[in-house]
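Colleague: No sequence on hand, only this structure:
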């Protein structure tokens, strides 16, 4: 048992070995080249197995918004190493969603285009996904998963007494999920919101539309799981956090050249 706890202590002690663009301590140990390769493989599989939206207007809009945001991200976070190239694909999927993979791969669902009523609202989501890539959240999540599994394996091998065996591993698995994996995931979402707001404002998209977007999401999404069991902040919490950062974002927006991405 002590050996497993020792492994966990080592992992936690290492957690301050790096920082995200916002200054948050981060543990991301997987080589970047490997993360980019895995992201590329996963994205290629999605392109083969999921229907892709062919509507020219939808693709022009998404590509324009993404292009402006990537350029702004390079300006806003010049110290961050950017992917060599960004790949953005619109998938024919009715769910109002988007996602990012390591290496600069972004997927946007057509369902999001029905909830995001303006290019500025679409920029709020894509800017959020660009931020996930810049902050290396995929690497951090993967590192956490590997660490949790390593601790559970060690504890399972050396545990003794009534707590030994499968019951202990299940109990620790639940504790690790609620105590480590989910809070970090919420931290990623909150950090991506904060960075995404700065990116969209720097690109010339109205940051106030991020709040409008999440209000639309709340109406479209119905109920959510309790916030402490969710990897995403509740809509109300997300909107409150965005409004706290709005003053700085508006200052950047007023100094930015406005974009020409038409809806």
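Modeller: Cool, got the structure. Remember, predicted model here, so these are calculated numbers, not experimental data.
Colleague: CA atoms for contacts and neighbours, from now on please.
Modeller: Noted.
Colleague: quick one, what contacts the nearest residue to residue 80 once chain neighbours are set aside?
Modeller: In space, and not counting its chain neighbours, residue 80 is closest to residue 134: 6.7 Å by Cα to Cα, 6 or more residues apart in numbering. Neighbouring residues of residue 134 by Cα atoms under 8 Å, 6 or more residues apart in numbering: 21, 80-82.
Colleague: Repeat the analysis, applying 10 Å as the threshold.
Modeller: Applying Cα atoms under 10 Å, 6 or more residues apart in numbering, we find residue 134 in contact with 20-21, 73-74, 77, 80-83, 102-104, 128, 192, 195.
Colleague: List the contacts of the residue positioned nearest the centre of the chain.
Modeller: The residue lying closest to the centre of the chain (Cα atoms, centre = their mean) is residue 132, at 4.0 Å. Shown in contact with residue 132 (Cα under 10 Å, 6+ apart): 99-102, 104, 126, 138, 188-189, 191-193, 195-196.
Colleague: adding another structure so you can compare the two:
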């Protein structure tokens, strides 16, 4: 049984490799768009039905406007780099939800939510573009499907260990150690790498959309001030620390401008 599980896991990893066009790296993804997108769209619609969606206000219109500009910029980049059909199954949607939570998120296939609570941090249209670029990047890079795939492998590892270890006491020790080790040593770094990747891709596409990438680091300085500097150690978090993000975004902003210049964009909002 243990050998069967191992062979199955190896087979899944080999068959699930997909190239991220923005990084050129192979990614782990067991779920085709045809499977995961309909599930995501249904969950998104259910969420909208259960929450207060803001319609018709200047803020709601700005969210849609920025989202359209950012997704259009990603389409331009993909077409220019040999991926003209990459987004054919995506159905972009951008909604503002009345909630004090300081957050925004994206589901597979391009379904994005901004909470009103993040608007005092974004402050301007360009600030919204920083967050929107990050969320669109998650969709472009299939991060949702990758997290689900990694979770499946984590579960397979736990099953293999429980099948192999016959002694109940040793099995209990294994489960405790495996749960902590696979989370801190694998799943959390995996999540942080996605956040870093989304920051970099998002910076690039917001610049192509005509928004100033220098503002990204400024937004995260405001985010840090909002948190009062209170955060768990980076190795225990799903996200990089504010200081790490500020340093990265500051370093990458000139590169994003260089990429935008390839598309004739040399001035920014």
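Modeller: Noted; the coordinates are in hand. Bear in mind the structure is a predicted one, so any value in this text is a computation, not a measurement.
Colleague: And the residue nearest to residue 80 of the first structure? What does it align with in the second structure?
Modeller: Here residue 134 of the first structure is matched to residue 140 in the second structure, going by TM-score structural alignment.
Colleague: for residue 145 of the first structure, same thing?
Modeller: The alignment partner of residue 145 of the first structure in the second structure, by TM-score structural alignment, is residue 151.
Colleague: I'd like to know how many residues surround the counterpart of residue 179 of the first structure in the second structure.
Modeller: Aligned against the second structure by TM-score structural alignment, residue 179 of the first structure finds its counterpart in residue 185. Neighbours of residue 185 of the second structure under the rule other Cα atoms under 10 Å: 14.
Colleague: part of a helix, is residue 106 of the second structure?
Modeller: No. Applying DSSP: H, G, I helix; E, B strand; the rest coil, one finds residue 106 of the second structure to be strand, outside a helix.
Colleague: Which residue is the nearest non-sequential neighbour of it?
Modeller: Nearest residue to residue 106 of the second structure, sequence neighbours excluded (Cα to Cα, 6+ apart): residue 112, at 4.3 Å.
Colleague: quick one: the one you found is in a helix?
Modeller: No. Assigned with three-state DSSP, residue 112 of the second structure falls outside any helix and is strand.
Colleague: Would you enumerate the residues in contact with it?
Modeller: By Cα under 10 Å, 6+ apart, the neighbours of residue 112 of the second structure are 44, 63-64, 67, 92-96, 104-106, 132, 135-136, 139.
Colleague: For those, which ones persist in the first structure?
Modeller: On the basis of both residues aligned by TM-score structural alignment, their matches' Cα atoms under 10 Å, what survives of the contacts of residue 112 of the second structure in the first structure is 44, 67, 92-96, 104-106, 132, 135-136, 139.
Colleague: and these, which of them are in helices?
Modeller: Judged by DSSP state H, these include 44, 67, 132, 135-136, 139 as members of helices.
Colleague: what's the closest of those to residue 257 of the second structure?
Modeller: Closest to residue 257 of the second structure out of these is residue 132 (17.4 Å), distances taken as Cα to Cα.
Colleague: if I pick the nearest residue to that closest one once chain neighbours are set aside, what's in contact with it?
Modeller: Nearest non-adjacent residue to residue 132 of the second structure, counting by Cα to Cα, 6+ apart: residue 67, 6.3 Å away. Applying Cα under 10 Å, 6+ apart to residue 67 of the second structure gives the contacts 61, 73, 92-95, 110, 112, 128-129, 131-133, 135-136, 206, 209.
Colleague: Please apply the same query to residue 65 of the second structure.
Modeller: Going by Cα under 10 Å, 6+ apart, residue 65 of the second structure touches 59, 94, 125, 129.
Colleague: ok, so of the residues you listed, who is nearest residue 161 of the second structure?
Modeller: Using Cα to Cα, residue 94 is the member of these that sits closest to residue 161 of the second structure, with 42.8 Å.
Colleague: The residue mapped onto the closest one from the first structure - nearest residue in space that isn't next to it in sequence?
Modeller: Mapped onto the first structure by TM-score structural alignment, residue 94 of the second structure lines up with residue 88. Setting aside the residues directly before and after it, residue 88 of the first structure is nearest to residue 106 in space (Cα to Cα, 6+ apart), at 4.8 Å.
Colleague: Which residue in the second structure aligns with the one you found?
Modeller: Correspondence of residue 106 of the first structure to the second structure, assessed by TM-score structural alignment: residue 112.
Colleague: Mind checking which of the contacts of residue 112 of the second structure are buried?
Modeller: 44, 63-64, 67, 92-96, 104-106, 132, 135-136, 139 (16 or more other Cα atoms under 10 Å).
Colleague: Report the separation between the residue of the first structure positioned farthest from its centre and residue 1 of the first structure.
Modeller: Residue farthest from the centre of the first structure, counting by Cα atoms, centre = their mean, is residue 161 at 41.0 Å. According to Cα to Cα, to the nearest Å, residue 161 of the first structure and residue 1 of the first structure sit 10 Å apart.
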